[in-house]
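In: sequence and predicted model, in that order:
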Amino acid sequence: MNTTDTPLSDAAQRLRDIHSRMDKAARLVDRAPGQARLIAVSKTFGPEAIEPLLEAGQRLFGENRVQEAQGKWPALKENYPDVELHLVGQLQSNKAEDAVELFDAIHSVDRSSLVQALAKAMDKTGKRPSCFIQVNIGEEEQKGGVALEALPALLEEAQSLNLPVVGLMCVPPADKEPSPYFGLLAKLAKRHGLPRLSMGMSSDFETAVSLGATEIRVGTALFGTR
């Protein structure tokens, strides 16, 4: 950033650059630009870092923790009521009601106890954020997500409780080429009739867009290193 740049112009440029890369990735596979939505992952960043992106027109944001989001987004949304807020991190079952109250979408539904808690919270509050089932696509012990073989049963349970499941989400192994994992997630979503795919982050979102992502989750490329 040169000395004439302002935080707003810098944020706007970062947004333009990422959208340009998304559009190029889409065109390379004859996919219409604009079919993938950009979620700006603002975890650990305060209002002073978020507001330039809001001023530049960004309206989809992602947070990892319910408590952190509760501390900054209610005030921000007073000035930007059209913000769409997504929970992209792991969710404890005892935070389900708080999450349902605050978020428009929850990307990390991955177990029966959470499905039950979310269904109860939605019935209580009357709010129904969109839900993505997180799949442990690389079968990694340390990561959240439902096991591949357990996905059909979890989907059936969620749908039986009228959870608004709209798609699947994954985080591929960090040290491997992501395309086979994104391709597998797309195949699973198609098999189960789910239209949306939450996949792709700062390092691999172009690959994700080329393989059908409808939501990409970008933090570092927009906000810088944490």
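Out: Structure received. Numbers count the residues shown, from 1 in each chain.

In: going by C-alpha atoms from here, please, whenever you check contacts or count neighbours.
Out: Fine.

In: ok, residues contacting the helix ranked longest in the chain?
Out: Counting residues, the longest helix found in the chain (DSSP state H) is helix 7-28. The set of residues external to helix 7-28 that reach it, using Cα atoms under 8 Å, 6 or more residues apart in numbering, is 1, 32-34, 36, 38, 52-53, 55-56, 58, 205-207, 209-210, 221-222.

In: how about the helices in the chain?
Out: With DSSP H as the criterion, the chain has helices spanning 7-28, 47-55, 66-79, 96-102, 112-125, 151-160, 179-191, 205-210, 220-223.

In: dropping in the other structure now:
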Amino acid sequence: MTPDDRLSAIRDRIARAARLARRDPAEVTLIAVSKTHDAPAIRPFLAAGQHDFGENRVQEAQAKWPELRAEFPNARLHLIGQLQSNKAADAVAIADAIHSVDRPSLIAALARAMDATGRRPACFLQVNIGMEEQKGGCAIADVPALLTEARAAALPIAGLMAIPPAGLDAAPYFALLAKIGRDEGVTGLSMGMSDDLDTAVTLGATHIRVGSALFGARA
């Protein structure tokens, strides 16, 4: 399948799931997860009209995206991996959205970088929705306090992000994240990947992170 074919297939899945939930498919942003893939692999998707891309590591984004953005000025970069506080300034400089805000020290570092540069990328608070020790994200009980802290620091909070436990039905975790968002007055929900995006869209996802279904399995 060509990049156009793969994009069309994913967009069709999003549209079907949105119709099932009586939602407008335009409410859902498809993020093509381009981590570990080089610029030649990304260019065909940009040329096919895909604008939003996700990277895990700041250093990798810095190596690829300045050149790609010079060719495709409409590209938007989402940082979706765990972010160290000492990389906050670099993240603010390159990203249009940061999906892994999960602790007070990172909030403070991002706020300083935003104040210094004037750039204010959208921020998603990452929630450890399955309470897994090996995963990033704040505890569910800490969401209200962290949101209050982020808002007080003038971070532009766009929503919540979560990755459900692997191998389990994702629906209850997506539904829980959506409930937390409603309770806290947050509308954006970054949830759902290649295997479970249909469920995520029906349960309210506004941002879907799709890698393998577009680029193929990573080595």
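Out: Structure received. All of these numbers come straight from a predicted model, not from anything done at the bench.

In: drop the TM-score for these two in here.
Out: After superposition, the two chains reach a TM-score (TM-score structural alignment, normalised by the length of structure 2) of 0.98; 218 aligned residues with a Cα RMSD of 0.6 Å.

In: who's in contact with the alignment partner in structure 2 of residue 101 of structure 1?
Out: Counting by TM-score structural alignment, residue 101 of structure 1 lines up with residue 93 in structure 2. Applying Cα under 8 Å, 6+ apart, one finds that residue 93 of structure 2 lies in contact with 117, 119.

In: so which of the helices of structure 1 is nearest residue 169 of structure 1?
Out: Residue 169 of structure 1 lies closest, by Cα to Cα, to one member of these: helix 179-191, at 7.7 Å.

In: average offset between the closest one and structure 2?
Out: Its matched residues in structure 2 lie on average 0.5 Å from helix 179-191 of structure 1 after superposition (mean Cα distance after the TM-score superposition for structure 1).

In: quick one on the thing from earlier: and the angle for the longest helix of structure 1 with helix 47-55?
Out: For helix 7-28 of structure 1 against helix 47-55, the angle by axes from the mean of the first three to the mean of the last three Cα atoms, to 10 degrees is 60 degrees.

In: from residue 117 of structure 2, how far out is the match of residue 101 of structure 1?
Out: If you measure residue 93 of structure 2 against residue 117 of structure 2 using Cα to Cα, to the nearest Å, the figure is 8 Å.

In: could I get the helices of structure 1 as a markdown table with distance to residue 173 of structure 1?
Out: Formatted as a markdown table, those follow (distance: least, Cα to Cα, whole Å):
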| stretch | distance to residue 173 of structure 1 |
| --- | --- |
| helix 7-28 | 21 |
| helix 47-55 | 28 |
| helix 66-79 | 25 |
| helix 96-102 | 27 |
| helix 112-125 | 24 |
| helix 151-160 | 19 |
| helix 179-191 | 9 |
| helix 205-210 | 14 |
| helix 220-223 | 18 |
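
In: just these: most buried one?
Out: Stretch with highest mean neighbour count among those: helix 205-210 (a mean of 24; mean count of other Cα atoms under 10 Å).

In: trace residue 32 of structure 2 over to structure 1, please.
Out: The alignment partner of residue 32 of structure 2 in structure 1, by TM-score structural alignment, is residue 40.

In: mind listing what the closest residue to its match other than its chain neighbours touches?
Out: Closest residue to residue 40 of structure 1 apart from its sequence neighbours, by Cα to Cα, 6 or more residues apart in numbering: residue 61 at 4.5 Å. Listed by Cα under 8 Å, 6+ apart, the contact set of residue 61 of structure 1 reads 39-42, 83-86.

In: show me which of the residues you listed are buried.
Out: Neighbour-count burial (16 or more other Cα atoms under 10 Å) is assigned, among these, to 39-42, 83-86.

In: what do we get in structure 1 for residue 59 of structure 2?
Out: Using TM-score structural alignment, the equivalent of residue 59 of structure 2 in structure 1 is residue 67.

In: equivalent analysis for residue 173 of structure 2, please.
Out: Residue 173 of structure 2 maps onto residue 181 in structure 1, by TM-score structural alignment.

In: kindly report the same for residue 193 of structure 2.
Out: Looks like residue 193 of structure 2 aligns to residue 201 there (TM-score structural alignment).

In: my guess is its match contacts residue 222, does it?
Out: No: under the criterion of Cα atoms under 8 Å, residue 201 of structure 1 is not in contact with residue 222, lying 10.8 Å apart.

In: quick one: common contacting residues for the two?
Out: Joint contacts of residue 201 of structure 1 and residue 222 (Cα under 8 Å, 6+ apart) do not exist.
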